[in-house]
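Participant: Could you look at this predicted model? Sequence included:
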Amino acid sequence: MSEPTDAEARRAVAPVICYPTETLAQPDMALYASALAGARKVSEVLVPARDAAVFYVPAGQIFRIRCIDGPQVGDLNLWNAADLSERFYSGKTRALHGSHISTGDRLWSTFPHMRPLATILEDSLDWYGIDGFGGAVHDVIGTRCDPYSAYLLNGEQYHHCCHSNLTRALADHLGVSLTEAELHVHDVLNVFMCTGFTRDTGRYFMKASPVRPGDHLTFFAEIDLLGALSACPGGDCSAEHSSDTAACHPLMVDILAPEEAAPDGWKSPVASGYDRSHGR
């Protein structure tokens, strides 16, 4: 159809931020920095290339995802360790902080809890910013590579995508069936992945991650966390994100304990105070 006469005026309407965060409680980054400065590594979990691993982080401790071998992206799931129905909510995290997250941003949990699961303390890739294509690092817009989309698009039975990796790892950890574990696997934080939306069509794109060995993303656990991380079969995602031929590398998850059992003045966040009456 032809454009209306006021098309340009309509396009020129200024945008409004959907969720203004001026009233959102800000993390005390100085307190977290103090906790990190005195922290010591107490354990580590190796995530094999093209596979996933599960890890546990007590509230008040720190976990760090490290690139250790070659450029590699990872898909991260987080749950309340005591209640898997409370898990990372990528959509609301995106609505509050933006399409890509970094130092000082928080990973929020699902309704009805709606509280921070973890706070990002350090991001060695925060220098990247937004590139000329609109790409940035650590996105909460992609869902995870999965066998259902692969079958839809190519008719393939492909099993070593991130969704299946996370499902297998969680099933083994919990001692449950794949079917039961799969219900808990959810949209991810794409750690180290460089993504954006094309300017002409608005389609989701990926490009080679800028991550290199030594780069890391560090989090403070606000509650007792169960995590699962998949080392994506796309490697650095420079070509495709479900592949048996892409160069892939392991990732490392370090668990660090601050000197004090809990940082002075820090308390684990409580669940949302909404009364859940929903107008009744």
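Facilitator: Yes, it's here. Residues are numbered from 1 along each chain as shown.

Participant: make it CA atoms for all contacts and neighbour counts henceforth
Facilitator: OK.

Participant: now the closest residue to Ala52 other than its chain neighbours: how far from Pro210?
Facilitator: In this structure, Ala52 finds its nearest non-sequential neighbour in Ser230, 4.0 Å apart by C-alpha to C-alpha, 6 or more residues apart in numbering. Distance, Ser230 to Pro210, using C-alpha to C-alpha, to the nearest Å: 18 Å.

Participant: Looking at those two, which one has more neighbours?
Facilitator: Ser230 (33 against 17; other C-alpha atoms under 10 Å).

Participant: ok, that one touching Val45?
Facilitator: No: with contacts counted by C-alpha atoms under 8 Å, Ser230 stays clear of Val45, the gap being 11.8 Å.

Participant: Spit out the residues that contact these two alike.
Facilitator: Here Ser230 and Val45 share the contacting residues Ala53, scored by C-alpha atoms under 8 Å, 6 or more residues apart in numbering.

Participant: can you confirm Leu256 is in a helix?
Facilitator: No: Leu256 sits outside any helix when classified using DSSP: H, G, I helix; E, B strand; the rest coil, being strand.

Participant: for Leu166, what are its contacts?
Facilitator: Asp51, Ala52, Ala53, Val185, Ala228, Leu229, Ser230.

Participant: After the helix or strand containing it, which helix or strand is next?
Facilitator: Following DSSP states H and E, one finds Leu166 within helix 162-174. Once helix 162-174 ends, the next helix or strand along the chain (criterion: DSSP H and E) is helix 178-182.

Participant: Quick check, central residue of this protein?
Facilitator: Central residue of the chain (C-alpha atoms, centre = their mean): Leu189, 1.7 Å from the mean position.

Participant: was I right about that residue contacting Asp75?
Facilitator: Yes: using C-alpha under 8 Å, Leu189 is in contact with Asp75, at 5.9 Å.

Participant: Use this one as the comparison:
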Amino acid sequence: MDLPVLPQAGDGPARRQRGNPRRQARIVSDNGRSRHIAPRSGTAFELKAGEELIVIDPEGGQVADLLAVSLDDIKEMLSSGRTLDYAERIYLTTGDKLYSNRSNVMLEIVEDTVGRHDFLLTPCSEATFRLCYENEPPHQGCHGNLAAALAPYGVTADAIPVAFNCFMNVPVDGKTGRFKVLPPLSKAGDHIAFRAEMDLVIGLTACSAPASNGGSFKPIHYRIVAKEEARVASAG
């Protein structure tokens, strides 16, 4: 399958938006500071401006759906369309910014040890299992897990948009436009780190769809890095 020839990070008009794509990746170890998301489940938490969120694949081959909502106004949330429009490509990595539906920067990717994530496909849902996994037991999927986790913040199920699918591997045929969902390229311990550019509510899952995760379901770990600690790491 021929893949599209896409600009690399730093090419085109988006170059002006980038931070430091050469920032050296930190060694992320499970030293008790990481929080655990059980397989096929989700959580929600606040992330303040300047803090960093590190999403870790502890065992390898596991997708995590990430959704960001403004803490000040839940009607402002992560937008795939705005982000990809401004980035001018579909594969995002270190130095790329994730925009809201109001074109405000919500997150910036500051580290990425994998380099392949998806921002095209919606969170899997009960309907996904009904339509795409007829032989699998029904499950509420990432959409249901995000809805349940974000409900205390006032986010309704119908408001949930396309999430940023950490580690999800969706190659696209450059000639036909057809895509495939393949197993993630992430290995045990791989991670992606985001810096918050505004106060946010984050919804995060360990994905429930069989195809997205190579047919198995594993946990996701995450860590919140305080603003002061993040500044020191960035300077280093």
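Facilitator: Nice, I can see it. In this text, all values refer to a predicted model and were calculated from it rather than measured experimentally.

Participant: where does the TM-score land?
Facilitator: The TM-score (TM-score structural alignment, normalised by the length of structure 2) is 0.78; 216 aligned residues with a C-alpha RMSD of 3.2 Å.

Participant: sorry, back to before: quick one: which two of the contacts of Leu166 of structure 1 are the most distant?
Facilitator: Asp51 and Val185 (14.6 Å; C-alpha to C-alpha).

Participant: picking up where we left off before, what's the matching residue for the residue nearest to Ala52 of structure 1 over in structure 2?
Facilitator: In structure 2, the residue paired with Ser230 of structure 1 is Thr205, using TM-score structural alignment.

Participant: for Gln26 of structure 1, same thing?
Facilitator: By TM-score structural alignment, Gln26 of structure 1 lines up with Gln17.

Participant: ok, back up a step: so the match of Ser230 of structure 1 is in contact with His36, correct?
Facilitator: No: Thr205 of structure 2 lies out of contact with His36 (C-alpha under 8 Å); the separation is 10.3 Å.

Participant: quick revisit: in JSON lines, list the contacts of Leu166 of structure 1 along with distance to Leu217 of structure 1 and secondary structure.
Facilitator: Converted to JSON lines, the contacts of Leu166 of structure 1 look like this (distance: C-alpha to C-alpha, whole Å; DSSP: H, G, I helix; E, B strand; the rest coil):
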{"residue": "Asp51", "distance to Leu217 of structure 1": "19", "secondary structure": "coil"}
{"residue": "Ala52", "distance to Leu217 of structure 1": "17", "secondary structure": "strand"}
{"residue": "Ala53", "distance to Leu217 of structure 1": "17", "secondary structure": "strand"}
{"residue": "Val185", "distance to Leu217 of structure 1": "21", "secondary structure": "coil"}
{"residue": "Ala228", "distance to Leu217 of structure 1": "15", "secondary structure": "strand"}
{"residue": "Leu229", "distance to Leu217 of structure 1": "13", "secondary structure": "strand"}
{"residue": "Ser230", "distance to Leu217 of structure 1": "15", "secondary structure": "strand"}
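
Participant: List just the nearest of those to Gly196 of structure 1.
Facilitator: Out of these, the member with the shortest distance to Gly196 of structure 1 (by C-alpha to C-alpha) is Ser230, at 20.7 Å.

Participant: wait, what's in contact with that closest one?
Facilitator: For Ser230 of structure 1, the contacting residues are Val47, Arg50, Asp51, Ala52, Ala53, Gly74, Asp75, Leu76, Cys162, Asn165, Leu166, by C-alpha under 8 Å, 6+ apart.

Participant: one more time with 6 Å, if that's ok
Facilitator: Neighbouring residues of Ser230 of structure 1 by C-alpha atoms under 6 Å, 6 or more residues apart in numbering: Asp51, Ala52, Gly74, Asp75, Cys162.

Participant: surely the first one meets Asn165?
Facilitator: Yes: Asp51 of structure 1 lies in contact with Asn165 (C-alpha atoms under 6 Å); the separation is 5.3 Å.

Participant: Val47 of structure 1 versus the residue nearest to Ala52 of structure 1, what's the distance?
Facilitator: For Ser230 of structure 1, the distance to Val47 of structure 1 - C-alpha to C-alpha - is 7 Å.

Participant: Can you classify the residue located most distally from the centre of structure 2 as helix, strand or coil?
Facilitator: For structure 2, the residue at maximal distance from the C-alpha centroid (C-alpha atoms, centre = their mean) is Asn135, at 27.6 Å. Judged by three-state DSSP, the three-state class of Asn135 of structure 2 is coil.

Participant: picking that back up, in structure 2, what residue corresponds to the residue nearest to the centre of structure 1?
Facilitator: Using TM-score structural alignment, Leu189 of structure 1 pairs with Phe164 in structure 2.

Participant: got the contact list for that match?
Facilitator: With C-alpha under 6 Å, 6+ apart, Phe164 of structure 2 has these contacts: Asp65, Leu66, Phe119.

Participant: Could you do Ala163 of structure 2 as well?
Facilitator: Counting by C-alpha under 6 Å, 6+ apart, Ala163 of structure 2 touches Asp65, Leu66, Leu67.
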